[in-house]
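K.L.:
please find the sequence and the predicted model below.
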Amino acid sequence: MRVLILGGTSEASTLVKRLDPRIDATLSLAGRTSAPKREPVRTRIGGFGGPEGLTAWIAENRIEAVIDATHPFAAQIGRNAALTCKRTGVALLAIRRPAWERRPGDLWTEVETMAEAALALGEMTRRVFLTIGRLEVGAFTTAPQHDYVVRSIEPIGDALPVPRLAEIAARGPFDEAAETAFLAERRIEILVTKNSGGPATYGKIAAARALGIPVVIVRPPRKPDVASVPDAEGALAWLERRLDC
């Protein structure tokens, strides 16, 4: 069975490592990192060119099923996959990890966008930890009065031209103990993050709770209503059922 896996997440990585040998898989990555982790399946890098390009690629490669294992905030590719599979009749399954839920002791301000997150920091100068990836840090140019610590896999370049900025290059996962030490060492006063769900980056949320640090957290975008499972194990079971049909 020929399968396209739209990846870039820990779930996609787990999935491709455990595929049945009868599955001929292609893993597609958006290309937002210059040195993605090597995976044990055929890998393509870059976009498809919208729904039309994705439709053409699926037809050319005789794809029989698509797994959307993209990041919870990768809304566009999810919409493209849903539209393409509806048009072509190709089976589609999405891996939708549950969002984090507020727990006792969490000091959350929930917002819809990065622009709202920047406003939520307030006027008073604060030491801010941005852990949102590099593509949206520019939203915080509207709040240049703060001291920013930005952690990202890739350099952010000149995307955040503010007077006080420290960059940390790192790739997760990050556990709670490491995050607690990091927040304390950097004297972080407020954390900005996306509600990405899953265990890989939850350590910062638990650390902020333990240290009493407030969190501005961006809600995930709405995704298309398609068949879904919460994890890689569910996707593996779905594929196995299709193999046995």
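P.N.:
That came through fine.
K.L.:
alpha carbons only for contacts and neighbour counts from here, please
P.N.:
Fine.
K.L.:
which stretches in this structure count as helices?
P.N.:
10-17, 50-60, 75-88, 114-120, 176-185, 203-211, 232-244 (DSSP state H).
K.L.:
to residue 221, which of the ones you listed lies closest?
P.N.:
Smallest distance to residue 221 across those (CA to CA): 6.6 Å, for helix 75-88.
K.L.:
now the closest one, how far from the chain's geometric center?
P.N.:
Centre-to-centre, helix 75-88 and its host chain are 18 Å apart (CA atoms, centre = their mean, to the nearest Å).
K.L.:
what's the closest non-adjacent residue to the residue positioned nearest the centre of the chain?
P.N.:
Using CA atoms, centre = their mean, the residue of the chain that lies closest to the mean C-alpha position is residue 71, 3.4 Å off. Excluding the flanking residues, the one nearest residue 71 by CA to CA, 6 or more residues apart in numbering is residue 9, at 6.0 Å.
K.L.:
second structure for comparison follows:
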Amino acid sequence: MHVLILGGTSEARRLAEILAAQAPDLTVTSSLAGRVTAPRLPPGEVRIGGFGGAGGLADWLGAHHVDALIDATHPFAATISFNAAEAAATAHVPLLALRRPGWVAGDGDVWHEAGSLEEAAALLPALGRRVFLTTGRMGLAAFAALADLWFLVRSVDAPEPPWPPRMEVLLDRGPFTLDGERELLRRHRIDVVVTKDSGGAATAPKLTAAREAGVSVVVVRRPPVPVGVPEATGPGQAARWLGTLLELGVFLDSD
């Protein structure tokens, strides 16, 4: 049997690890978008690059005899999620969305919600002057006109222009520690953080550090997702769904 994981997230890698350990006879292909120069590769087969839209993905599912499709892409990879839903329906392949829960504000958090990067940029002048921008290397153009603000931009790979004129780039990859995030905010005198609601534990310490320091956080809301697609909130739950679907009799104790 053949499973295709649309990946690029830590949950996708963990799911591939579970499948490799507990179902070695199962063919698992992980598909990565190719936006990161040196991605962390999961076990099993790996393909890099797009499919050419929903039609191309449907063709790939049929040509490679895929029995199940799992969308474990980043919460902000909206296009591929809609393509996956359309392709799965076209190819009559069962689809599961593996979506990590979003972050929830707690006592002491000073959060401001935005519907897009452009909305986030519009909020910044009233919130602070030194910005910790953690939305990745894409989309810096939304902040390029804010010449009076200083930005610390953290991303895995180097960003491309246009970008804010006053900017320092920090190339780093999570998971990040709370002590490290505290020191980063202190050293750079950050007074506002911008993040996407990516969820997960790997990058959450910045939110705790911001709360402790009384720093405002602009949180960009997640884009819409296809309706009617069954969801799992973790790799273990996704593995159990797959085990039941394919009658593999494994994955019952996965976490």
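P.N.:
Received, thanks. Fair warning: this is a prediction, and the values are worked out from it, not measured in the lab.
K.L.:
which one of the helices of the first structure lies closest to residue 23 of the first structure?
P.N.:
Closest to residue 23 of the first structure of the helices of the first structure is helix 232-244 (CA to CA; 8.3 Å).
K.L.:
that closest one vs the second structure, mean deviation?
P.N.:
Here the mean offset of helix 232-244 of the first structure against the second structure after fitting is 1.1 Å, by mean CA distance after the TM-score superposition for the first structure.
K.L.:
quick one: the residues in the second structure that that helix pairs up with.
P.N.:
Aligned by TM-score structural alignment, helix 232-244 of the first structure falls on residues 235-247 of the second structure.
K.L.:
strands of the second structure, residue ranges please.
P.N.:
2-6, 27-32, 45-48, 68-71, 95-98, 111-114, 130-133, 150-155, 167-171, 192-196, 216-220, 231-232 (DSSP state E).
K.L.:
what's the closest of these to residue 60 of the second structure?
P.N.:
Comparing those by CA to CA, strand 2-6 comes nearest, at 9.9 Å.
K.L.:
got a list of what residue 114 of the first structure touches?
P.N.:
The contact partners of residue 114 of the first structure, taken as CA atoms under 8 Å, 6 or more residues apart in numbering, are 136, 139-140, 218.
K.L.:
just the buried subset of these, please.
P.N.:
Among the contacts of residue 114 of the first structure, those classed as buried by 16 or more other CA atoms under 10 Å are 139-140, 218.
K.L.:
and residue 222 of the second structure, how many neighbours?
P.N.:
By other CA atoms under 10 Å, the residues close to residue 222 of the second structure number 18.
K.L.:
hmm, back to that, which parts of the match of helix 232-244 of the first structure are buried?
P.N.:
235-243.
K.L.:
now what about stretch 25-44 of the second structure, what contacts it?
P.N.:
1-8, 12-14, 16-17, 19-20, 45-50, 156-157.
K.L.:
any idea how far residue 8 of the first structure is from the residue nearest to the centre of the first structure?
P.N.:
Distance of residue 71 of the first structure to residue 8 of the first structure, given as CA to CA, to the nearest Å: 7 Å.
K.L.:
between those two, what contacts are shared?
P.N.:
With CA under 8 Å, 6+ apart, residue 71 of the first structure and residue 8 have no common neighbours.
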